[in-house]
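K.L.:
Kindly return the folded structure for what I paste below:
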Amino acid sequence: MFFFSQHRRRVAFTLVELLVTIAIIGLLIALLLPAVQAAREAARRIQCTNNLKQLGLAFQNYHDTWQKFPAGGISYGLCCNTPSYESWTISLLPYLEQQPLAARYNFNAYNEAPENKFVREHKTQNYTCPSELEPNILLKPESGPGNTMEYRTGTYRGVGGKSDGTGWWSIYQDYVTLPMDWRGVLHVVDGRELTYEGIANVTDGTSNTWLVGEYSTKSTPRRRTFWAYTYRSYNRSDCTNQPRTLWNDYTRCVTQGGPGMELACAHGWGSFHPGIINFLLVDGSVRPVQTNIDMNIFADVATISGGENRQVP
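P.N.:
Next comes the predicted model:
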């Protein structure tokens, strides 16, 4: 005779238990995800800082070799569709262990020339912050003689100088309205008044003068930084006292309006690091600049000989 227990062992979850378990897992994910994202961004920010430090070392080695810094860009014509030659990013390639890439660039031809297509489209990590939303993609810039051809995006821009919105240090015709003492290290070299700068010209102090900063935007992709595009405001910018020029949103900056109108936004700065933008100083150090910085100090630190006696925050 067989006897069966009236109490069977339960082996499955009830619906309520399953829902509770799912809710707990969802809560844990919600709690952990921000921490994971923060850790990833911290790692990206460290890599971005290291990229800028490598650029600082490359600038120093370039200066040791040539007794001057590279030009922010070389352009011998007036605004606005003038073809250009090399930019600071291309000049630095041999000092970033990129000699083979530099050898592919024809320094006697325009930046937009067919023979420079390989360099224009080349993907390099040296000039890209890993926090970019879509790093190292090919796009056509919004303006200039290269706006019909593809360039590889980047992040880092040379500091041309200080501006009040009436002119810019990226091309000859614009800067004539600005005091010469407002120029930075990486302005245009044009065969006229503006020529190469050396450390001796940085009388405001190498630890108090911007050299390179970040520019990223979450809108208007064709207004991003293009690492190998020399023309105007695509791999160098200026510093103004307008807070909107530190936004990582070109369209919002233009909509806000202000001195210099959309050109102030085109010559702006921005990053996807929460609350900060990384800047390289002439002495090779890197500073995380708060986006709520005193904008007058920010603009003054862009000059090499303005005599403002500003200390970098």
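K.L.:
For the rest of this, base every contact and every neighbour count on C-alpha atoms.
P.N.:
Fine.
K.L.:
quick one: the strands in the protein?
P.N.:
Under the criterion DSSP state E, the chain carries strands at the ranges 73-74, 138-139, 151-152, 156-162, 188-189, 210-214, 236-239, 276-281, 286-290.
K.L.:
Of these, which is nearest Pro221?
P.N.:
For Pro221, the closest of these is strand 138-139, at 7.8 Å, according to Cα to Cα.
K.L.:
Can you name the residues in contact with the closest one?
P.N.:
Under the criterion Cα atoms under 8 Å, 6 or more residues apart in numbering, residues 121, 149-153, 221-222 lie in contact with strand 138-139.
K.L.:
and what of stretch 211-225?
P.N.:
Contacts made with stretch 211-225 from outside it, assessed by Cα under 8 Å, 6+ apart, are listed as 52, 132-133, 139-142, 153-159, 184-186, 234-235, 247-251, 266, 268-272, 277-282, 302.
K.L.:
now with 7 Å?
P.N.:
If you take Cα atoms under 7 Å, 6 or more residues apart in numbering as the criterion, stretch 211-225 is touched by 132, 139-142, 153-159, 185, 234-235, 248-251, 268-271, 277-282.
K.L.:
Narrow those to those that are buried.
P.N.:
Buried residues within these, counting neighbours by 16 or more other Cα atoms under 10 Å: 132, 139-141, 153-159, 185, 234-235, 248-251, 268-271, 277-282.
K.L.:
okay, now Ala30: neighbour count?
P.N.:
Other residues lying near Ala30 total 11 when counted by other Cα atoms under 10 Å.
K.L.:
any idea how far it lies from Val36?
P.N.:
Going from Ala30 to Val36 by Cα to Cα, to the nearest Å gives 10 Å.
K.L.:
one more to line up against the first:
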Amino acid sequence: MNRAGSTYRSRTGAARSEIVVAFGLVVVVAGLVLPTVQAARADAARVQCRDNLRQLGTGFLEFEKVQNGFPARRLKNPKSGWGAELLPHIGQAELAKAYSFRYDWFDPVNKATSETVVKAFVCPASPKDRALTCSDVASPGSRNTDRTTKFSAKGAPSDFVAANGFKVPATGYGINWPYPTGAADNNQHQAMIDDAHLPVNRITDGLSCTVLVIEQAGRPQKWVNGTRGRGAGDDEANGNARGLWAGYGAIPFHPVDRADGTSPGRGDTTDCVVNCNNQHSVYGFHAGGAHVLFCDGSVRFVGENLDGRTFALLVTRDDGEALGTNDY
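P.N.:
Just a heads-up that it's a prediction; the model follows:
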């Protein structure tokens, strides 16, 4: 009896030991496999993000052929942006038919359309659930005659933004820099302009040397050096909101201090324009860099060491200094 009981206990103990060993092996294997799986997912998200931006690039070129110029970066009265203008050229014909430029993007007429997520405007590496509810009264040019009621729409996100000028640090970028320092309004030389379609012959630096749209992912959330900040950054919760494909599609670009990700750039090697701040320059949730769309429809992955002066030259359409891909 005792021998039988002893045998039972030894078998039970052995079985428990085998379970512990097996569990340990599972943990070890999982520890080895998980980073590989995570890396594969990150690579897939990066590729899809690039492909989405390429689709937008094709849409821009098709738009230019029809309209003899690139879309307006923003339409101010009624309020809208390049995202809405691009819809029929990126496989969104039905949404395009439903959208009316005679009303603001947040107007009840456009509410359902503006709240529709469009895959081409989203980078899958970005945080989810980022729609921003915006409220505003109708613009003076809107066909909606109600000028007192605040209309609301929970706009669908866009991870891609155009430039509304370039703010050069007060110290400038050397004696050969062709434009003023200071406010972005002093440097309105980007590939898209307000309320009009810029002809490509005004992009004298060359289409392959001039930035059209950058990845500025994570909006309307604010992200600094990989950490989410408080609030919604520069995005006002009104009709001027950025980070939404139907809303204003542009914001001033400028470098920031690499150390804190928030202080204005100083025009030296401490400047950062990639993955330091998603309110002012290039920002992606990818290791080592983010994507940029050029006026010829090409998409390039730019690294985190891109300097402020080179970025400013790439954004500027007519500075006279054409850059090749080996320059950055």
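K.L.:
Just the buried subset of the contacts of strand 138-139 of structure 1, written out for ChimeraX, thanks.
P.N.:
Typed into ChimeraX, the next command selects the buried ones out of those (criterion: 16+ other Cα under 10 Å):
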select :121,150,151,152,153,221,222
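K.L.:
want to throw the contacts of strand 138-139 of structure 1 into TSV with distance to Ala228 of structure 1?
P.N.:
Putting those into TSV (distance: Cα to Cα, whole Å) gives the following:
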residue	distance to Ala228 of structure 1
Glu121	8
Met149	12
Glu150	11
Tyr151	7
Arg152	7
Thr153	8
Pro221	16
Arg222	14
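K.L.:
For the contacts of strand 138-139 of structure 1, work out which two are farthest apart.
P.N.:
Using Cα to Cα, the pair of the contacts of strand 138-139 of structure 1 lying farthest apart is Glu121 and Pro221, separated by 16.1 Å.
K.L.:
Okay, and which of the contacts of strand 138-139 of structure 1 map to helices?
P.N.:
The helices in this structure, assigned by DSSP state H, contain none of the contacts of strand 138-139 of structure 1.
K.L.:
With respect to Tyr85 of structure 1, which of the contacts of strand 138-139 of structure 1 is nearest?
P.N.:
For Tyr85 of structure 1, the nearest member of the contacts of strand 138-139 of structure 1 is Tyr151. The distance, counting by Cα to Cα, is 14.8 Å.
K.L.:
and that closest one, what does it touch?
P.N.:
Under the criterion of Cα under 7 Å, 6+ apart, the contact list for Tyr151 of structure 1 reads 120-121, 138-140, 226, 229.
K.L.:
of these, which stay in contact in structure 2?
P.N.:
Among those, the contacts conserved in structure 2 (both residues aligned by TM-score structural alignment, their matches' Cα atoms under 7 Å) are 120-121, 138-140, 226.
K.L.:
For Glu132 of structure 1, see how far away the alignment partner in structure 1 of Gly284 of structure 2 is.
P.N.:
Alignment note: Gly284 of structure 2 maps to Ser271 in structure 1; criterion TM-score structural alignment. Note on Ser271 of structure 1: its distance to Glu132 of structure 1, by Cα to Cα, is 8 Å.
K.L.:
Specify the angle between the longest helix anywhere in structure 1 and strand 276-281 in degrees.
P.N.:
If you go by DSSP H, structure 1 has its longest helix at helix 15-66. Counting by axes from the mean of the first three to the mean of the last three Cα atoms, to 10 degrees, helix 15-66 of structure 1 points 20 degrees away from the direction of strand 276-281.
K.L.:
and the corresponding residue of structure 1 for Ala156 of structure 2, what does it touch?
P.N.:
Ala156 of structure 2 maps onto Arg152 in structure 1, with residues paired by TM-score structural alignment. Arg152 of structure 1 makes contact with 120-123, 136-139, 226-227 under the criterion Cα under 7 Å, 6+ apart.
K.L.:
For Arg152 of structure 1, give its distance to Tyr127 of structure 1.
P.N.:
Distance from Arg152 of structure 1 to Tyr127 of structure 1, by Cα to Cα: 10 Å.
K.L.:
got it, and Val188 of structure 1?
P.N.:
Between Val188 of structure 1 and Tyr127 of structure 1 the computed distance is 19 Å (Cα to Cα).
K.L.:
So between those two, which is more surrounded?
P.N.:
A side-by-side neighbour count of Val188 of structure 1 and Tyr127, using other Cα under 10 Å, places Val188 first with 32 against 24.
K.L.:
I'd say Ser114 of structure 2 and Asp107 touch.
P.N.:
No. Contact status for Ser114 of structure 2 versus Asp107: not in contact, 9.3 Å apart, counting by Cα atoms under 7 Å.
K.L.:
which stretches of the stretch 51-200 of structure 1 form helices?
P.N.:
If DSSP state H, counting those that start in this stretch is used as the criterion, the helices of the stretch 51-200 of structure 1 fall at 88-91, 99-103, 117-120, 172-175.
K.L.:
most tightly surrounded among those helices?
P.N.:
Ranked by mean neighbour count, the helices of the stretch 51-200 of structure 1 are led by helix 88-91 with a mean of 23 (mean count of other Cα atoms under 10 Å).
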